[in-house]
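Undergrad: What follows is a predicted protein model with its sequence.
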Amino acid sequence: MLVIKDDDNTLNRIATALEEINVTLKQILGERTPNLLQNVQNTSFGSLELEFFSNITQVYVEEERIKVEKNLKRKSAVRVSNELGIRMVNFFNRHLTNLTALTYDGYILFKKEDENKALFRFQTDLGFNRGEAYYDAIKHGVELAKKLGVPISNLFFMIGSIHNSIDNSHVKKILGTTDIPDNSILLSPSYHDLLVKYLNAYIESIPYLVNPHKQIFLLTSSVHPNVLAWEIFNKNQSIPQNIKFLEPSVTELIKTLELI
């Protein structure tokens, strides 16, 4: 894993970004707004991840507000997707010095001047694309990268939450055992090592990519942005201070993109 050391400028950018999120959430929630700044860690592994996760969660908080105010039965997947794209573009453009990010057909395209350099797709969770069904999403990304002239080694994916991302039968198949608890138990802290073992084996099995472990990133298994957004809006909850990120995913992605 690549871990880069934060400098003052990096932490200042993160603090500024989280303050902007606080201001927007205050507009949505009024005085119920949680203080995101108190969650910034003084290490690179955690601060970028928290900022990224907070941006994703804010999209769902805003969508929850719209759903409640307009008395809708469900959230708009299209609006969420569009807003996530905007948030991620702003995030990457704050932190990258050599590339420009823009949305492209559900992906984030990174350009240097007029040259397409890298491609990134974020999914909050795998949903119906769990298990081997995720291979089709990878294949689609590979085909799009080829169309855009992006090297396959510069194609990246991120899964925001492992919640709603596990096919239990696939876990048994990958690990070669039927002695696997149901998903709610598998996601508990007591089974963290088993979960990590499965995730590593799963990523290793994914075809089409040059180096899956360097191209597929996992954010967290402890919370889901959509669920957390509901709690923030409806129960006056705040973003937990102890979110456990699976790896320095955002940190590594930023570092990798800076070297392209």
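TA: Structure's in. What do you need?
Undergrad: C-alpha from now on. contacts and neighbour counts both.
TA: OK.
Undergrad: any idea how far Ala229 is from Thr57?
TA: Computed with C-alpha to C-alpha, to the nearest Å, the distance linking Ala229 and Thr57 is 6 Å.
Undergrad: nope, Arg13 is what I was after
TA: Counting by C-alpha to C-alpha - Arg13 and Thr57 are separated by 19 Å.
Undergrad: Look at these two and report which has more neighbours.
TA: Set side by side, Arg13 and Thr57 show unequal neighbour counts under other C-alpha atoms under 10 Å, the larger going to Thr57 at 24 against 15.
Undergrad: next up, a second structure to put side by side with the first:
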Amino acid sequence: MEGLTKTISWFIGIALIALLFFILGDIILVSIKNFSLSFLLDSPFSGGRKGGILPIIVSTLLILIISLVVVILIGLNSSLYLAEFADQNNRSITIIRKSIEILSAVPSIVFGLFGNAIFSVYFGMGFSILSGGLTLAIMALPLFITTVEKGIRSVPNNYRHVAFSLGMSRFTMIKAIIIPYSLPAIFVGIVLSVGRALAETAALIFTSGYVDRMPESIFDSGRSLSIHIYDLTMNVPGGDLNAYKTSLVLIVLILTTNTFLNASLTRWYRKRIAL
């Protein structure tokens, strides 16, 4: 029985890897045709059939930055509160945790409608990069909080006892011990947030909008890479080639961001060990 389970696991793993390489191979082979630097530096025209995607890359990065800033500021503080300050036996805290877990499973289209109603309409932001970034932040927060809280709670209690016995305040203990020890979980939460933000389409259609011109501020409407791919594929006849090339840019952007975060974490640990 154990051998059969192992064989099935290997088969599923190999099948998933093969599927991944098939998808990447198809995107790369099609995208490489007529791909040039001008595609990254020019603005789109003719509905996106021609030109490049520079305004779309800028809009995507602005949406991502807004989302990450909100997620890290609110998510990290929320995780610290739930793990370090909240009464673990309190029924209200248990309900809050369960609610956060439930929010992680809510479809993105629901977050999009919520973001449109709250940010675009109620707060008067309209279809804007700020509205899209805040909506993505709300989407990413539940997963980020859950991931980081588990990382913080994995810190051995002995570390806390030693810190208090040395006369450290709770703030100093969190800053010097808890956060550095929890950095892997924090980085995992950031990576997951980046992946969800860059790949999201449904929520941004109702918040950041479709406009493909260069944004002048975060209050302008902006089209993300994922929306551009969707629009070229579904609504623009003859836009398939540029959709493939945009997909390649999106994949490279996700891989580059994840690689940078992992390299930064590794470098930080090496410096800390050297000290």
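TA: Received the coordinates, thanks. Note that the coordinates shown come from a computational prediction; the quantities given were computed from them, not determined experimentally.
Undergrad: Got a TM-score for the pair?
TA: For these two chains in superposition, a TM-score of 0.26 is obtained (TM-score structural alignment, normalised by the length of the first structure); 105 aligned residues with a C-alpha RMSD of 5.3 Å.
Undergrad: Helices of the first structure, start to end?
TA: For the first structure, the helices defined by DSSP state H occupy 8-29, 44-69, 77-95, 134-148, 168-175, 183-186, 192-205, 212-215, 225-235, 249-258.
Undergrad: Can you get me a residue count around Pro180 of the second structure?
TA: Here the number of neighbours of Pro180 of the second structure (other C-alpha under 10 Å) works out to 15.
Undergrad: Deepest in the core, which of the helices of the first structure is it.
TA: Greatest average neighbour count among the helices of the first structure goes to helix 44-69 (a mean of 21), per mean count of other C-alpha atoms under 10 Å.
Undergrad: What is that one packed up against?
TA: Applying 3 or more C-alpha pairs under 8 Å, 6 or more residues apart in numbering; DSSP states H and E, one finds that helix 44-69 of the first structure makes contact with helix 8-29, helix 77-95, helix 225-235, helix 249-258.
Undergrad: angle of it against helix 77-95?
TA: With axes from the mean of the first three to the mean of the last three C-alpha atoms, to 10 degrees as the criterion, the two stretches helix 44-69 of the first structure and helix 77-95 enclose an angle of 150 degrees.
Undergrad: from what I can see Leu40 of the second structure touches Leu54, true?
TA: Yes. Between Leu40 of the second structure and Leu54 there is a contact at 5.4 Å, judged by C-alpha atoms under 8 Å.
Undergrad: Pull the contacting residues for Tyr244 of the second structure.
TA: Contact criterion C-alpha atoms under 8 Å, 6 or more residues apart in numbering gives 27, 30-31, 229 as the residues in contact with Tyr244 of the second structure.
Undergrad: make it 7 Å
TA: Neighbour list for Tyr244 of the second structure: 27, 30-31 [criterion: C-alpha atoms under 7 Å, 6 or more residues apart in numbering].
Undergrad: same question, Leu204 of the second structure
TA: Contacts for Leu204 of the second structure (C-alpha under 7 Å, 6+ apart) come out as 112, 132.
Undergrad: roughly how far apart are it and Lys50 of the second structure?
TA: Taken as C-alpha to C-alpha, the spacing of Leu204 of the second structure relative to Lys50 of the second structure amounts to 23 Å.
Undergrad: Then Leu103 of the second structure?
TA: From Leu103 of the second structure across to Lys50 of the second structure, the span is 40 Å (C-alpha to C-alpha).
Undergrad: Please apply the same query to Phe144 of the second structure.
TA: For Phe144 of the second structure relative to Lys50 of the second structure (C-alpha to C-alpha), the value is 38 Å.
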